[in-house]
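S.K.: Quick one: sequence and predicted model below, then my questions.
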Amino acid sequence: MLKFILRRFGSSFLVLLGASLLLYVLTINSGDPLSDLRESNADNREFLIEQRVNFMGLDQPWYVRYWTWLTGVGKCVIGQCDLGTNRSGQSVLDLLGLAASSTLRLVVLATVLAMIVGIAIGILTAIRQYSGLDYVVTFFTFMFFSLPVFWAAVLLKEYLAIGFNDWIADPTYAWPTVIAIGLVLGVALQAVLGGNPRRRLFTFLGAFIFVCIALPYLDWLNFARFPQLGPIALTLVGAAAAVGATALGVGLQNRRVLYSGLITAGLGLVAYYATYSLLWDPNWLILFVMAVVAIGVAVAVGRLTGGYSKGAATIVSVFTTLVMGGLIIVEHLFRAWPSYLAEVGRPIATIGSQTPNFTGTFWEDFLDKGTQLLLPTILLALISLATYSRYTRASMLEVSQQDYIRTARAKGLNERQVILKHAFRNSLIPITTIMAFDFASLIGGAVITEQVFGWKGMGELFRTGLTQVDPAPVMAFFLVTGTAAVLFNLLADILYAVLDPRIRV
């Protein structure tokens, strides 16, 4: 494996070197970087031209400029990166840091959401092949995939930003809206859960009645402007997470695993009260330390109470901890929502990555950046959803026809074990490839999405450099995205061997 990794690194280095040379030559020959100054009527035009020539090194041959850039990149090995300056004299390394942080904040959440939801949808549609649910999901996933990005962005701005901002000023749930939501949720839920006609009817009625009761109750509480969860909701959701994880993992008949999850949910409720004052206005270091401690406690609970199923109990405990921790964070965000709403007025922004000159508590700042992140994240996740769901579905259907799956069923394993432990793991290999390339490409920035929503990320850095015939930002973009593509491709190869030991041979 080590020899394989070293060989891949060597070949990848040569590919990156050749690609960087080609991109540099194409960029500098794509136009005249001094064209705007040559047409200027400013009195100091000659000075500005001379200044830009010095910043960009235009008085030197192209190969000398390329070699200067390459040696500056080589200094990254010793922690002294020098990526040069753009045509305005700004350090490209500083610009790259700001752009990369903005893009990573945008694409990581979208990619993770697309992977989780897309894989779940792919498994579900593979199990329910050629059902009504399968056809409906197929239609919507391909529709999302084929939507023009700029048009979908405009729709999101209109209905999820402007429409929501108008509604939140005086939030009410009219009965026609309540009935419509109940009907849609009922139809969707009965399609997902399936079963005989009687079960589908009870599922539909249950969802419809729940919506008709819950939404007027939330309206009475003015939940949209003053949201809250409270200990009862925390306990119920935490217990549901423990039960659900146990049911999916080993089955509810394994009481030790179930008790591990429930104990963890109880400890999460204790932590909610114990850390309330500490989380009133925390920082990221406090959250990180508390997350590490919480996961450590969950692992200890799983190991101590799991018995012969220590591994499964640990997984269930950690999952329950993550759910409870997320709920505690949501509760503190709910607490900060009224003051944030009073300060900004219209919370869902349509442009930019944060409100200029915004000052507030940690949770208010969290809400500000989160609401700015909402629309582009939804857009990128919807576009990527089709890829993950269709590849997962196709891979699951192919694996389900294999002999070892039929053997597993013949041995008496229940369907949950057959799907999750046998079919799903072996179907992950092609999905791993998609994950690696998708994440590496998204690090490069969603150029259109960033432009529509006014994000100053990697895509914007590349577009600006290319428009201004400025090779330094373009090469910085290439350095990050090219390296990411190589590393994630290598990581995918390593994960192949982890998922399927036969590949190591």
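M.R.: Okay, I see it. All figures in this text were calculated on a predicted structure; none of them were measured in a lab.
S.K.: switch to C-alpha atoms for all contacts and neighbour counts from now on
M.R.: Noted.
S.K.: Could you pull out the strands in the stretch 401-505 of the chain for me?
M.R.: Per DSSP state E, counting those that start in this stretch, the stretch 401-505 of the chain carries no strands over any range.
S.K.: got it, and the chain?
M.R.: In the chain, no segments count as strands under DSSP state E.
S.K.: Longest helix in it, please.
M.R.: helix 362-400 (DSSP state H).
S.K.: For Met435, see how far away Val184 is.
M.R.: Separation of Val184 from Met435 (Cα to Cα, to the nearest Å): 32 Å.
S.K.: who has more neighbours, the two?
M.R.: Using other Cα atoms under 10 Å, the more surrounded residue of Val184 and Met435 is Met435, with 20 against 13.
S.K.: Tell me, how many residues neighbour the closest residue to that one other than its chain neighbours?
M.R.: Of all residues not flanking Met435 in the chain, Met115 sits nearest, at 7.7 Å (Cα to Cα, 6 or more residues apart in numbering). Met115 has 23 neighbouring residues, counting by other Cα under 10 Å.
S.K.: mind listing what the spatially most central residue of the chain touches?
M.R.: For the chain, the residue nearest the mean C-alpha position is Leu109 (2.0 Å; Cα atoms, centre = their mean). Applying Cα atoms under 8 Å, 6 or more residues apart in numbering to Leu109 gives the contacts Thr377.
S.K.: One more pass at 10 Å, please.
M.R.: Contact analysis of Leu109 by Cα atoms under 10 Å, 6 or more residues apart in numbering lists Met115, Leu373, Leu374, Thr377, Ile378, Leu380, Ala381.
S.K.: Most neighbours among those residues, please name it.
M.R.: Leu373 (25 neighbours).
S.K.: Break down the stretch 51-200 of the chain into its helices, ranges please.
M.R.: With DSSP state H, counting those that start in this stretch applied, the stretch 51-200 of the chain shows helices at 62-74, 92-127, 132-146, 149-156, 163-168, 175-193, 197-221, listed in chain order.
S.K.: go on, the stretch 201-350 of the chain?
M.R.: Going by DSSP H, counting those that start in this stretch, the stretch 201-350 of the chain shows helices at 230-249, 255-274, 284-305, 310-344.
S.K.: and the comparison structure, right after this:
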Amino acid sequence: MYKFIIRRLLIFIPMLLGLTIIVFALIQAAPGDTFSGRMVDPKIDPKVYEEQRKALGLDDPIYVQYWHWLTNVAKGDLGQSYTYNGRSVTELIGDRIGNTLNLGLFSLIITLIVSIPIGIYSAKKPYSLLDYGATTFGFFGLAVPNFFFGLVAIYILSITLGWFPSQGSVSTPGLTGMELFFDKLHHLVLPGLTLGLAGTAAYMRYMRSEVLDVLGKDFIRTARAKGMTERNVLYKHTLRNAMIPIITLMGFEIGSLLSGAIITEGVFQYPGLGTLFIRSIGSRDYPVIMAINLLLGFFILLGNLLADIFYSIVDPRIRYD
């Protein structure tokens, strides 16, 4: 397995390089530039903006711009923001990535806690009342857009009932310790439920399908015939085999949660990478846009790598020699 991990890490490098090319090419294909997307003061001579473009290297050939950007990224320098008073992109992302990671982790925990037990129970008792209810919820979660569910959740749980805050990550500045922890957790509930809705529905359906499939295998019937308890059959044999597609989903979920948080954070005005990304698009702050896209792509590649590694841990039949 160690050889496989080394091979995957070596493949990781050219894949990251290809990702940088795609991200840079998409930005270059966008119409206009940072200055043409801003509200230009008619009192300022247009030559001033041309001088700024030249100072930032926006008039250089595309391959020169790409090489400068790539070498800076390799050094850990993601550039300077054009619209946030010249702040470094690394600083902007560093201030917000913690909130986005907390939101993604909270959403993933809710997804796993809710979907896996319900999926197992639905498979053990198919066509029961709970199974029909879980199926209905699954179709509902896959069909309803996250932003619409978020707006409904804000209206019912925040405005009408007043149970949860509708925006932000903290109630008041200056909180510390456990008070800050629980306040942030309180703000995470609504966006976490919204972000995890589709994932919960998908995990639940996959879990039900896989457990039903494994329960019909010959080795499960053999284990029961040997007198093994139903609990051991379920958790020692069935669940371990049924978890393989769930691990596949979790690998993709790392990147999809962060990318899906863009819309969710916009709905709840949650101060994470999503709101920063949306504002940067509106002002055509290309260094910030490229950095966030690169970061999302990196997490997707990392998730796939982790999924491949966990395959061999969950299922001993899988080897990468």
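M.R.: Received, thanks. Just so it is clear, the model here is predicted, and its values are computed rather than measured.
S.K.: what do we get in structure 2 for the residue nearest to the centre of structure 1?
M.R.: Leu109 of structure 1 maps onto Phe106 in structure 2, with residues paired by TM-score structural alignment.
S.K.: Then Met475 of structure 1?
M.R.: Counting by TM-score structural alignment, the partner of Met475 of structure 1 is Met290.
S.K.: how near is Gly325 of structure 1 to Leu17 of structure 1?
M.R.: 45 Å.
S.K.: higher neighbour count, those two?
M.R.: Neighbours were counted for Gly325 of structure 1 and for Leu17 using other Cα under 10 Å; Gly325 has more, 24 against 12.
S.K.: hang on, the more buried one packs against Val270?
M.R.: No. The pair Gly325 of structure 1 / Val270 is not scored as a contact, 11.6 Å apart, by Cα atoms under 10 Å.
S.K.: Which part of structure 1 matches stretch 302-309 of structure 2?
M.R.: Under TM-score structural alignment, the alignment places stretch 302-309 of structure 2 onto residues 487-494 of structure 1.
S.K.: Run the chain-centre distance for that stretch.
M.R.: 19 Å (Cα atoms, centre = their mean, to the nearest Å).
S.K.: mean shift of that stretch relative to structure 2?
M.R.: Its matched residues in structure 2 lie on average 1.3 Å from stretch 487-494 of structure 1 after superposition (mean Cα distance after the TM-score superposition for structure 1).
S.K.: Can you point out the buried residues in that stretch?
M.R.: Buried residues in stretch 487-494 of structure 1, counted by 16 or more other Cα atoms under 10 Å: Leu487, Phe488, Asn489, Leu490, Ala492, Asp493, Ile494.
S.K.: Once you drop chain neighbours, what's closest to the second one?
M.R.: What that stands for is Phe488 of structure 1. Ala436 (5.1 Å).
S.K.: what's near enough to touch Leu37 of structure 1?
M.R.: So Leu37 of structure 1 contacts Arg45, Glu46, Leu48, Ile49, Arg52 (Cα under 10 Å, 6+ apart).
S.K.: Return the distance of it relative to Asn44 of structure 1.
M.R.: Distance, Leu37 of structure 1 to Asn44 of structure 1, using Cα to Cα: 10 Å.
S.K.: ok, now Arg390 of structure 1?
M.R.: Arg390 of structure 1 sits 59 Å away from Asn44 of structure 1, going by Cα to Cα.
S.K.: Which of those two has more residues huddled nearby?
M.R.: Arg390 (23 against 9).
S.K.: Quick one: map the more buried one onto structure 2.
M.R.: Match for Arg390 of structure 1 (TM-score structural alignment): Arg205.
S.K.: which residue sits closest to Leu101 of structure 2 in space, ignoring its chain neighbours?
M.R.: Nearest residue to Leu101 of structure 2 in three dimensions, chain neighbours excluded: Leu258, at 7.5 Å (Cα to Cα, 6+ apart).
S.K.: quick one: the one you found and Leu103 touch, right?
M.R.: Yes. With contact defined as Cα under 10 Å, Leu258 of structure 2 reaches Leu103; the gap is 8.6 Å.
S.K.: anything in contact with each of these two?
M.R.: With contacts defined as Cα under 10 Å, 6+ apart, the residues shared by Leu258 of structure 2 and Leu103 are Ile97, Leu195, Thr264, Gly272.
S.K.: re the thing from before, tabulate the helices of the stretch 51-200 of structure 1 (JSON lines), appending distance to Ala239 of structure 1.
M.R.: Below are the helices of the stretch 51-200 of structure 1 laid out as JSON lines (distance: least, Cα to Cα, whole Å):
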{"stretch": "helix 62-74", "distance to Ala239 of structure 1": "52"}
{"stretch": "helix 92-127", "distance to Ala239 of structure 1": "22"}
{"stretch": "helix 132-146", "distance to Ala239 of structure 1": "29"}
{"stretch": "helix 149-156", "distance to Ala239 of structure 1": "35"}
{"stretch": "helix 163-168", "distance to Ala239 of structure 1": "32"}
{"stretch": "helix 175-193", "distance to Ala239 of structure 1": "21"}
{"stretch": "helix 197-221", "distance to Ala239 of structure 1": "20"}
